[in-house]
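Student: Would you be able to build a 3D model of this:
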Amino acid sequence: MIPLTKEGLDFEVQAALAWHDDDAHATIATLLEDIRHLRKQLVLSEGVMSRGMTRGWTPTLERK
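Tutor: Presented below is the predicted three-dimensional model:
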């Protein structure tokens, strides 16, 4: 994964806010819904992946 620069992160923040007409509450709510959805997808994928397929690696819900 390519690290995001401060400028790139600032651009993404501004784009997310613009998408929601500068409504910070709506932007945060959407991002939290996205996180919830992705966590569910991760749990589902973990259930169907074999350990051999990933050479022992397993996904985690929390950042390390």
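Student: rest of the way, CA atoms for contacts and neighbours
Tutor: Will do.
Student: Let me know whether residue 17 touches residue 29 as I believe.
Tutor: No: counting by Cα atoms under 8 Å, residue 17 sits too far from residue 29 to count as a contact (11.5 Å).
Student: Let's see this one next, to set against the first:
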Amino acid sequence: MTAQARHDESRLPVHDPAQGILDAHGGDALAALRHVIADAEFLHDQLAIASTILSHGIGRGWQPRFQRRT
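Tutor: Okay, here's the model as predicted:
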């Protein structure tokens, strides 16, 4: 790789979702955290609804997990 190619790559934006959320809230970490928690609660509710209406056959026995493995 040439020095010019390395220089051009260094100017590419790095996508950091955490920084994007923080930037969207003007740097207010508490507001950003509240937003992420609200999104997580909404998605948890949507998963609960989907798990009740998803037929066993279409899911081929798949059951959702409501807690992620760490």
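Student: top helix in structure 1 by residue count?
Tutor: Using DSSP state H to define each element, structure 1 has its longest helix at helix 24-48.
Student: And that helix, what does it pack against?
Tutor: When contacts are defined as 3 or more Cα pairs under 8 Å, 6 or more residues apart in numbering; DSSP states H and E, helix 24-48 of structure 1 packs onto helix 6-19.
Student: Relative to residue 61 of structure 1, how far out is the residue nearest the centre of structure 1?
Tutor: In structure 1, the residue lying closest to the centroid (Cα atoms, centre = their mean) is residue 35, at 5.5 Å. Residue 35 of structure 1 sits 10 Å away from residue 61 of structure 1, going by Cα to Cα, to the nearest Å.
Student: separation between residue 18 of structure 2 and residue 50 of structure 2?
Tutor: For residue 18 of structure 2, the distance to residue 50 of structure 2 - Cα to Cα - is 27 Å.
Student: Likewise for residue 23 of structure 2?
Tutor: The spacing between residue 23 of structure 2 and residue 50 of structure 2, counted by Cα to Cα, is 32 Å.
Student: In structure 2, what sits opposite residue 32 of structure 1 in the alignment?
Tutor: Under the alignment by TM-score structural alignment, residue 32 of structure 1 pairs with residue 37 in structure 2.
Student: Residue 46 of structure 1 too?
Tutor: Alignment note (TM-score structural alignment): residue 46 of structure 1 maps to residue 51 of structure 2.
Student: contacting residues around that match?
Tutor: Residues near residue 51 of structure 2 by Cα atoms under 8 Å, 6 or more residues apart in numbering: 63-64.
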